[in-house]
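Peer 1: Sequence and predicted model, in that order:
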Amino acid sequence: MIVFLSAFIGLLCVSAPIVVALGGCALAYALASGNMPITTLIQTTFGGLTSFPLLAIPLFMLAGNLMNEGGITPDLVRFARLLLGHIRGGLGLATILACAIFAAISGAAVATAVAIGVVMIPAMKKAGYDDDVAAALTCTAACLGPIIPPSIPFIIYGVTAGVSIGELFLGGVMPGIVLAAALMVYMYFVATKRKYPQDPRTPFKEIVTAAYRALPALFMPVLIMGGILSGIFTPTEAAGVTVVYAALVGAFFYRKLKIKNLPKVLLRSGLESGMVMLLIAMSEPFAWVVAVDQIPQLLVTWITSLSPSPWFFLFLVNIFLIIVGIPMETAPAIVIVTPVLAPIAAAMGIDPVHMGIVICLNLVLGLITPPVGAVLFSVCGITGMALDRLGKAIWAPFFVSLLVLAIVTYVPWLSTFLPRLLMGH
């Protein structure tokens, strides 16, 4: 075990890619201990990719890229602005709503931040919003991407922990709504204090017209969750259906998805999903070593010696994951911590769906934690804002998100109500 951990930490310290660190520490363990034949290492690595639900990852990524390339963003943003723009701070509220809807298309925080931020941040600045407030709000609202289904982190956690992906999708709905509502309340008070402007009230007919143009985006989560809950298709099959749906909508409804653009979309989706799949493959031997050396059992013994309370364990998990999420991307962090934390949570009687929501929400917040959050870098890239300035502005909405994290952590009903109601979880 010392060789295993030393190799993993050493490879990370020399800036090796996380994929190399995962595979390298497992190889070092196999060579040093003799408990793991090299053939087993290879079989375990490739076996990690044989899970059928993993096929949903490249398909959902492709569907999101097709919708984005098809021109959904302008109509989605216009609908959100017409619906909420007349309220004080309405542009900020519209940004949050647009991020929530786009989250149901892309399932990724960075994609949500870039797609919505390119349109809404300049609009907020033009209307008189402080540019750092606009950028910070967009960063935080983009965290809805991996929480509102379909969610790539939920798929990774579900495959790694052996939890139903459909139940995880349902479990993320209410926490996502709570996070969006909390950010809207925060934005309303900021806008009131700073006297940000509001748009004139829009005639109902215009809102209906805008809703019609945004209908394909609004219908996609209904298609996904409706199909899963009705038993028509599995989450993986739902991903395939959304690819076809996104292609048809982009080509025939918005008429902006052209055949000449398909190679670019396919290449981008292939590269994005390829990185995630390679990461999952390399995480399998890592998880095997963790299980063989009974690391979760050792940690259970240690934690229960401190306190047998599952609430204390969740408190420690939140602190640990926030620290882990600062330097590490969400996907690699999930595949590293899940084999350790999921068995401990199960031993303490914590619902696996609830645990998955807590893990994913924690790590998603790492994407906006200075100084290395990926969403921060993305928004700095599209706005030209200095990272230190955005880093200062992000703390207020970040603490709002931490409050939501605490609520989700200690009110498990938010994560388990819909899975129990609709899927008999």
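Peer 2: Received it, and whenever you're ready, just let me know what you need.
Peer 1: For the rest of this, base every contact and every neighbour count on C-alpha atoms.
Peer 2: OK.
Peer 1: which residues of the stretch 1-150 of the chain fall in helices?
Peer 2: 2-13, 18-33, 38-47, 56-69, 72-84, 90-106, 109-127, 131-142 (DSSP state H, counting those that start in this stretch).
Peer 1: do the same with the stretch 301-425 of the chain
Peer 2: Using DSSP H, counting those that start in this stretch, helices in the stretch 301-425 of the chain cover 310-325, 330-347, 352-365, 374-383, 387-393, 395-410, 413-423.
Peer 1: Please compare the first structure with the one that follows:
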Amino acid sequence: MVLDYQLVLLVGASLVVILLGLPVAFSMLACSIVYLWMNDFPLSVTVQQLGYSLDKFTFLAVPLFMLAGLLMNAGKVTDRIFDFANALVGRVPGGLGHVNVVASLIFSGMSGSVLADVAGLGAMEVKAMRDKGYDTNYSVGITLASSAIGPMFPPSVSMVLFGVVANVSITGMFLGGVLPGILIALCLMVYIFAVAIRRNYYTSRWAGWPVLTLTFLGAVPALLTPVIVVGGMILGIFSPTEAATVAALYALFLSGLFYRELSFAALSTVLLETALSTAKLMFIIASALLFGWVLTIGELPQFLANTLQHLFPQQWAFVLAIIVVFLVLGAVMENAILLLVLAPMLLPIARDGYGMDPIHIGVVMVFANMIGQYTPPLGLSLFVMRDVTGLSLAQISRAVAPFLVPLVAALVLMAYIPQIVVWLPHRLGY
């Protein structure tokens, strides 16, 4: 199969204008319009495709899960999560490093987002670790790395996006992320333990069962969020979109009525931030899906399938190629765009050409994509942490670099041991 030279020019031009500083969504939109014009498509098709790409009921889950995470942040639910995590694992060698990971694991069951985790827990965790004598780079690095659990443990905005564009069960994707989320936490905690022993880092004293019980009771309402959301979907009580609505309403109840930490001024700020973030993300989604549709017209998916199956006849090599592609491109492209463009092309190849389970390869893609959040120049988490801590982007990049080792180790394990991902979904019929 011969690749359309105009399609090659399209991809090349999009990369050039991105390097020149044009936002990725605008570059994809512009290059898509040029390609359609060169191939005598009426330009009204562009508008139709942009509108049609967002005409999916499930996309409503994205802003609702974002709203739930922001409400949890504004209602200071993170304070209670941190206190409980500290009482639970603060005495383990590595102390607040383990607290950092456990707090992120718990909060990921409410926010479903890397950025929400960094913004909500980041400042508190970094300050707490610095006050106890932990090295600044170490504190920043573990805070960023632990936020990687956010998109893996249900609910997850990235899982919703993948499920919609790749036509994979979102509930199945949520369930597929449970064990990998725990695996990521364990890999990070092993690394933290080893570093803490070598550097003789501070470890808090055991506070006793009364304190643990008290902090647990304070965090129980927050801990119930993933149980309500995922449990309701498994039992068929509500769909993923309805689950997002339940999560947002429950977050509003917790922050505003139960904990009484959410003021009307804070609520208006949260709603405005959600609206602006949603508008930006939906424009990115529409542009990426239009770009993907144009690539399909040019038969790039078919060319890619033939090429990959020729270059990588064995499944393990194909999986390694996917991991490398996401890790490399994640450093220069926005993560949502990368997932939206590549997932619909690579999933059919993995499923039909290599016999891989869609949930398995989906979870691997999502996590490989998320690791790109920590690599310059476009790792969004680095910019959020810069705003939180006031440190330079270069220092934050150096701080998180050692923690990429346990993250990549977890990625390799879930990629080559499929049962880590698919055991739970399969047991529950997905």
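Peer 2: That came in fine, so what should we check first? Please read these numbers as outputs of a predicted model, since none were measured by experiment.
Peer 1: Out of the helices of the stretch 1-150 of structure 1, which gets nearest to residue 352 of structure 1?
Peer 2: helix 56-69 (20.4 Å; CA to CA).
Peer 1: follow-up on the earlier one: now distance to residue 277 of structure 1 and mean neighbour count too, for the helices of the stretch 1-150 of structure 1, in a markdown table please.
Peer 2: Formatted as a markdown table, those follow (distance: least, CA to CA, whole Å; neighbours: other CA atoms under 10 Å):
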| stretch | distance to residue 277 of structure 1 | mean neighbour count |
| --- | --- | --- |
| helix 2-13 | 20 | 16 |
| helix 18-33 | 10 | 20 |
| helix 38-47 | 11 | 16 |
| helix 56-69 | 8 | 25 |
| helix 72-84 | 27 | 23 |
| helix 90-106 | 17 | 28 |
| helix 109-127 | 18 | 21 |
| helix 131-142 | 23 | 27 |
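Peer 1: so how far is residue 405 of structure 2 from the spatially most central residue of structure 2?
Peer 2: For structure 2, the residue nearest the mean C-alpha position is residue 151 (3.3 Å; CA atoms, centre = their mean). To residue 405 of structure 2, residue 151 of structure 2 is 18 Å away according to CA to CA, to the nearest Å.
Peer 1: hmm, back to that, aligned to the residue nearest to the centre of structure 2, what sits in structure 1?
Peer 2: Using TM-score structural alignment, the equivalent of residue 151 of structure 2 in structure 1 is residue 146.
Peer 1: Check residue 44 of structure 2 too.
Peer 2: Using TM-score structural alignment as the criterion, the counterpart of residue 44 of structure 2 in structure 1 is residue 39.
Peer 1: check contacts around the residue nearest to residue 294 of structure 2 when sequence neighbours are not counted.
Peer 2: Nearest non-adjacent residue to residue 294 of structure 2, counting by CA to CA, 6 or more residues apart in numbering: residue 32, 6.4 Å away. Neighbouring residues of residue 32 of structure 2 by CA atoms under 8 Å, 6 or more residues apart in numbering: 10, 290, 291, 294.
Peer 1: Just tell me what residue 32 of structure 2 corresponds to in structure 1.
Peer 2: By TM-score structural alignment, residue 32 of structure 2 lines up with residue 26.
Peer 1: Quick check: that match vs residue 115 of structure 1, distance?
Peer 2: 38 Å.
Peer 1: circling back: how about the helices of the stretch 1-150 of structure 1, which one is nearest residue 329 of structure 1?
Peer 2: helix 18-33 (9.5 Å).
Peer 1: Compare that closest one with structure 2 and give me the mean distance after superposition.
Peer 2: Here the mean offset of helix 18-33 of structure 1 against structure 2 after fitting is 1.1 Å, by mean CA distance after the TM-score superposition for structure 1.
Peer 1: Now do that helix: distance to the chain's middle.
Peer 2: Distance of helix 18-33 of structure 1 from the chain centroid (CA atoms, centre = their mean, to the nearest Å) equals 28 Å.
Peer 1: cool, and stretch 337-354 of structure 1?
Peer 2: With CA atoms, centre = their mean, you get 19 Å for stretch 337-354 of structure 1.
Peer 1: corresponding residue for residue 89 of structure 1 in structure 2?
Peer 2: Using TM-score structural alignment, the partner of residue 89 of structure 1 in structure 2 is residue 94.
Peer 1: can you count the residues close to its match?
Peer 2: Other residues lying near residue 94 of structure 2 total 26 when counted by other CA atoms under 10 Å.
Peer 1: I'd guessed it sits against residue 202; true?
Peer 2: Yes - taking CA atoms under 8 Å as the definition, residue 94 of structure 2 is a contact partner of residue 202 at 6.8 Å.
Peer 1: mind listing what's buried in stretch 167-179 of structure 1?
Peer 2: 167, 168, 169, 170, 171, 172, 173, 174, 175, 176, 178, 179 (16 or more other CA atoms under 10 Å).
Peer 1: just curious, which of those is nearest to residue 243 of structure 1?
Peer 2: residue 169 (17.9 Å).
Peer 1: And that closest one? What does it align with in structure 2?
Peer 2: Residue 169 of structure 1 maps onto residue 174 in structure 2, by TM-score structural alignment.
Peer 1: Secondary structure element for that match, which one?
Peer 2: For residue 174 of structure 2, the element it lies in under DSSP states H and E is helix 170-176.
Peer 1: helices or strands next to that helix in the packing?
Peer 2: Helices and strands touching helix 170-176 of structure 2, by 3 or more CA pairs under 8 Å, 6 or more residues apart in numbering; DSSP states H and E, are helix 157-166, helix 209-234, helix 358-371, helix 419-427.
Peer 1: Just name the most buried of those helices.
Peer 2: helix 358-371 (a mean of 26; mean count of other CA atoms under 10 Å).
Peer 1: residue range for that helix in structure 1?
Peer 2: Against structure 1, helix 358-371 of structure 2 falls on residues 352-365 (TM-score structural alignment).
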